[in-house]
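>>> Sequence and computational prediction follow.
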Amino acid sequence: MRCIIVDDEALAREGMESYVAEVDYLELVGSYNSAVAAHNAMQQHPVDLMFLDINMPRLTGLNLLELLPNPPLTILATAYPNFALEGFRLDVVDYLLKPVSLERFLKAVNKARDLYLLRQQQQAPQQPAEAEYFFVKHNRALEKVVLADILYVEGMQNYVQIHTTSQKLMVHQTIKAVAERLPEQQFFRIHKSYIVNLSQVQALDGSSVRIGSCLLPLARSQREALLQRIGHRFL
């Protein structure tokens, strides 16, 4: 985490700098004796964490926080306890009273690190949603197949027949290859020759699965696994 120290007292800055040097995940990129200097620096080079004194001439630490549209994670370090409420109103990570012990400093920066990692996770690009459809070659044309519309897939040697709510599509493809294309949380292979859409299953009866008016064979080896997959929906 890139951090800066803002304090008008040289000794206080030096003490905080020595603490920062003790922490592997902190990188000190600036140490400033005024809020104005820190403000100017952050316009050019944003930082992740700021150690901020409150009572400084010309511009206080709280004034600085209010000026920044997107302030970094901030730990206040001050000799004045009466500003704590105001500090937390500005969403600071922690409020340290001088003189600051190393133990108290580490507790504050660990809290800041946890918040930083959470923000990084929230800002990370989301994985693209799994495709809700695919195209298959059928009768010299490419036909769109919506996953939710599939009732079941029937294997026929090197072909499969995809049964949907509106049509049947004969495709030159093995059932194994089709199984690898279908999202496993939505589809289940109940037999060497059949894959069903779990949301379309209407009944389990002994060694068969009913979808609409069709009874499909359920392999004995797959029965227990199927029951586990739909078990959370039992009343």
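Cool, the structure landed. Residues are numbered from 1 along each chain as shown.
>>> going forward, measure contacts between C-alpha atoms and count neighbours the same way
Will do.
>>> Go through stretch 6-24 and flag the buried ones.
6-8, 12-13, 16-17, 19-20 (16 or more other Cα atoms under 10 Å).
>>> what does that stretch contact?
Stretch 6-24 has contacts (Cα atoms under 8 Å, 6 or more residues apart in numbering) with 5, 26-28, 31-35, 38, 50-53, 56, 102, 105.
>>> Looking at the buried residues of stretch 6-24, which are in helices?
12-13, 16-17, 19-20 (DSSP state H).
>>> Mind putting the residues you listed into TSV with distance to V93?
As requested, those are exported to TSV (distance: Cα to Cα, whole Å):
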residue	distance to V93
A12	19
R13	19
M16	16
E17	19
Y19	17
V20	16
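>>> Looking at these, spot the one nearest L97.
Nearest to L97 among these, counting by Cα to Cα, is A12 at 11.6 Å.
>>> quick one: that closest one and I5, what's the gap?
Remark: distance between A12 and I5 (Cα to Cα, to the nearest Å) = 9 Å.
>>> Check K98 too.
As judged by Cα to Cα, K98 and I5 stand 14 Å apart.
>>> between the two, who's got more neighbours?
I5 (27 against 13; other Cα atoms under 10 Å).
>>> can you tell me how far the more buried one sits from A35?
Taken as Cα to Cα, the span from I5 to A35 is 10 Å.
>>> Could you pull out the helices in this protein for me?
According to DSSP H, the helices that the chain contains are 10-21, 35-44, 61-67, 84-89, 102-123, 175-181, 220-230.
>>> try this one side by side with the last:
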Amino acid sequence: MNQLKCIIVDDDEVARLKVLSIARNFPILKIVGSFSSAQNALLEIDKQTIDVLFLDIDMPFINGLELRKKLATVPVCVYITSHPEYALESFELETLDFLIKPLQQERFAITVNRIKEFLDIKQKASLYELQFADDFIYIKQGYEQTKIHLHEILYLEALKDYTLLVTNTKRHCVFSGIGNLLKETHFESFVRVHRSFAVQKQFIQKVGSQNITLIKNIVIPLGNSYRDQLQFVE
């Protein structure tokens, strides 16, 4: 994978320098801009293609959530903030990761791996083909074909134009939006719980105020607009 062009936007100079210092330890990241405001970032961003946004949220005039909406075409957005209460709202904007200040290199390394995995799958997404059978599906990649029983899928995760089908052992990619998949009768046992997630009803163990716990202690965010769909779970 080629170097990824990244920008940092944070009105706190110390925080910007911290992100820049840590990011320089990862050769795949190329920081092409560091800005103290969203306005300054918007003036520069049209001059080149950006792959990754590292954004603060609480900024004057245009905050990080509003900036992400303006830069929706940038593939990856990672928030680095002191305000964990914005986490749910941020994931409605297709946020890949949400980090809490002070930034730690060990946690940032996990984020970098997620970025690489996300972009790698995105690049390969057009090679995948989904075929339905009775109680299972086939996922085809090139000449290889994988058979997956529907009851093995714990949840679906939307990532832009494709969807991850997550089982106990592996994550499979299909080149179809989560909304289209949920219209298929094969996925009628799934319930949408978030803009980016749908889960199999029988795997729900607990419904909290902001998330859902599945078997294997898997935690999935719960969107406010999808809460009514879970009234059957007590």
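That came through fine. The model shown is predicted, which means the values in this text are computed figures rather than measured ones.
>>> Work out the TM-score between the chains.
The TM-score (TM-score structural alignment, normalised by the length of the second structure) is 0.51; 125 aligned residues with a Cα RMSD of 1.6 Å.
>>> related to what we said a few turns ago, what about the contacts of stretch 6-24 of the first structure, which are in strands?
5, 27-28, 31-32, 50-52 (DSSP state E).
>>> give me the number of residues near the residue mapped onto L67 of the first structure from the second structure?
Aligned by TM-score structural alignment, L67 of the first structure pairs with K70 of the second structure. A count of neighbours around K70 of the second structure, defined by other Cα under 10 Å, yields 12.
>>> Then P60 of the second structure?
11.
>>> before we move on, what about P69 of the first structure?
Neighbours of P69 of the first structure (other Cα under 10 Å): 7.
>>> Repeat that for E89 of the second structure.
13.
>>> Need the counterpart of it in the first structure.
Checking TM-score structural alignment: E89 of the second structure goes with E86.
>>> Please give me every residue in contact with its match.
Here E86 of the first structure is in contact with no residue (Cα under 8 Å, 6+ apart).
>>> Enumerate every residue touching the residue nearest to the spatial centre of the second structure.
Centroid-nearest residue in the second structure, with Cα atoms, centre = their mean: L96, separated by 3.3 Å. Counting by Cα under 8 Å, 6+ apart, L96 of the second structure touches 76-78, 114-115.
>>> For ChimeraX, write the select line for the buried members of these.
Buried residues among those (16+ other Cα under 10 Å), as a ChimeraX selection:
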select :76,77,78,115
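>>> Mind picking the two most distant members of the contacts of L96 of the second structure?
C77 and R114 (11.3 Å).
>>> re the thing from before, let's have the helices of the first structure in JSON lines, adding distance to M1 of the first structure.
As requested, those are exported to JSON lines (distance: least, Cα to Cα, whole Å):
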{"stretch": "helix 10-21", "distance to M1 of the first structure": "11"}
{"stretch": "helix 35-44", "distance to M1 of the first structure": "15"}
{"stretch": "helix 61-67", "distance to M1 of the first structure": "19"}
{"stretch": "helix 84-89", "distance to M1 of the first structure": "21"}
{"stretch": "helix 102-123", "distance to M1 of the first structure": "8"}
{"stretch": "helix 175-181", "distance to M1 of the first structure": "41"}
{"stretch": "helix 220-230", "distance to M1 of the first structure": "43"}
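>>> Compare those helices and give me the one nearest I162 of the first structure.
Closest among the helices of the first structure, using Cα to Cα: helix 175-181, at 9.8 Å.
>>> Other residues contacting that closest one?
Contacts for helix 175-181 of the first structure (Cα under 8 Å, 6+ apart): 153-156, 158-160, 189, 193-195.
>>> out of those, which are buried?
Members of the contacts of helix 175-181 of the first structure classed as buried by 16+ other Cα under 10 Å are 153-156, 160, 189, 193-195.
>>> Tell me the one among the residues you listed nearest to R119 of the first structure.
R189 (39.8 Å).
>>> residues touching that closest one, list them.
So R189 of the first structure contacts 179, 195-196, 222 (Cα under 8 Å, 6+ apart).
>>> Show me which of those residues is closest to D205 of the first structure.
Using Cα to Cα, the contacts of R189 of the first structure come closest to D205 of the first structure at Q222, 13.6 Å.
>>> Do I have it right that that closest one meets I190?
Yes. Taking Cα atoms under 8 Å as the definition, Q222 of the first structure is a contact partner of I190 at 5.8 Å.
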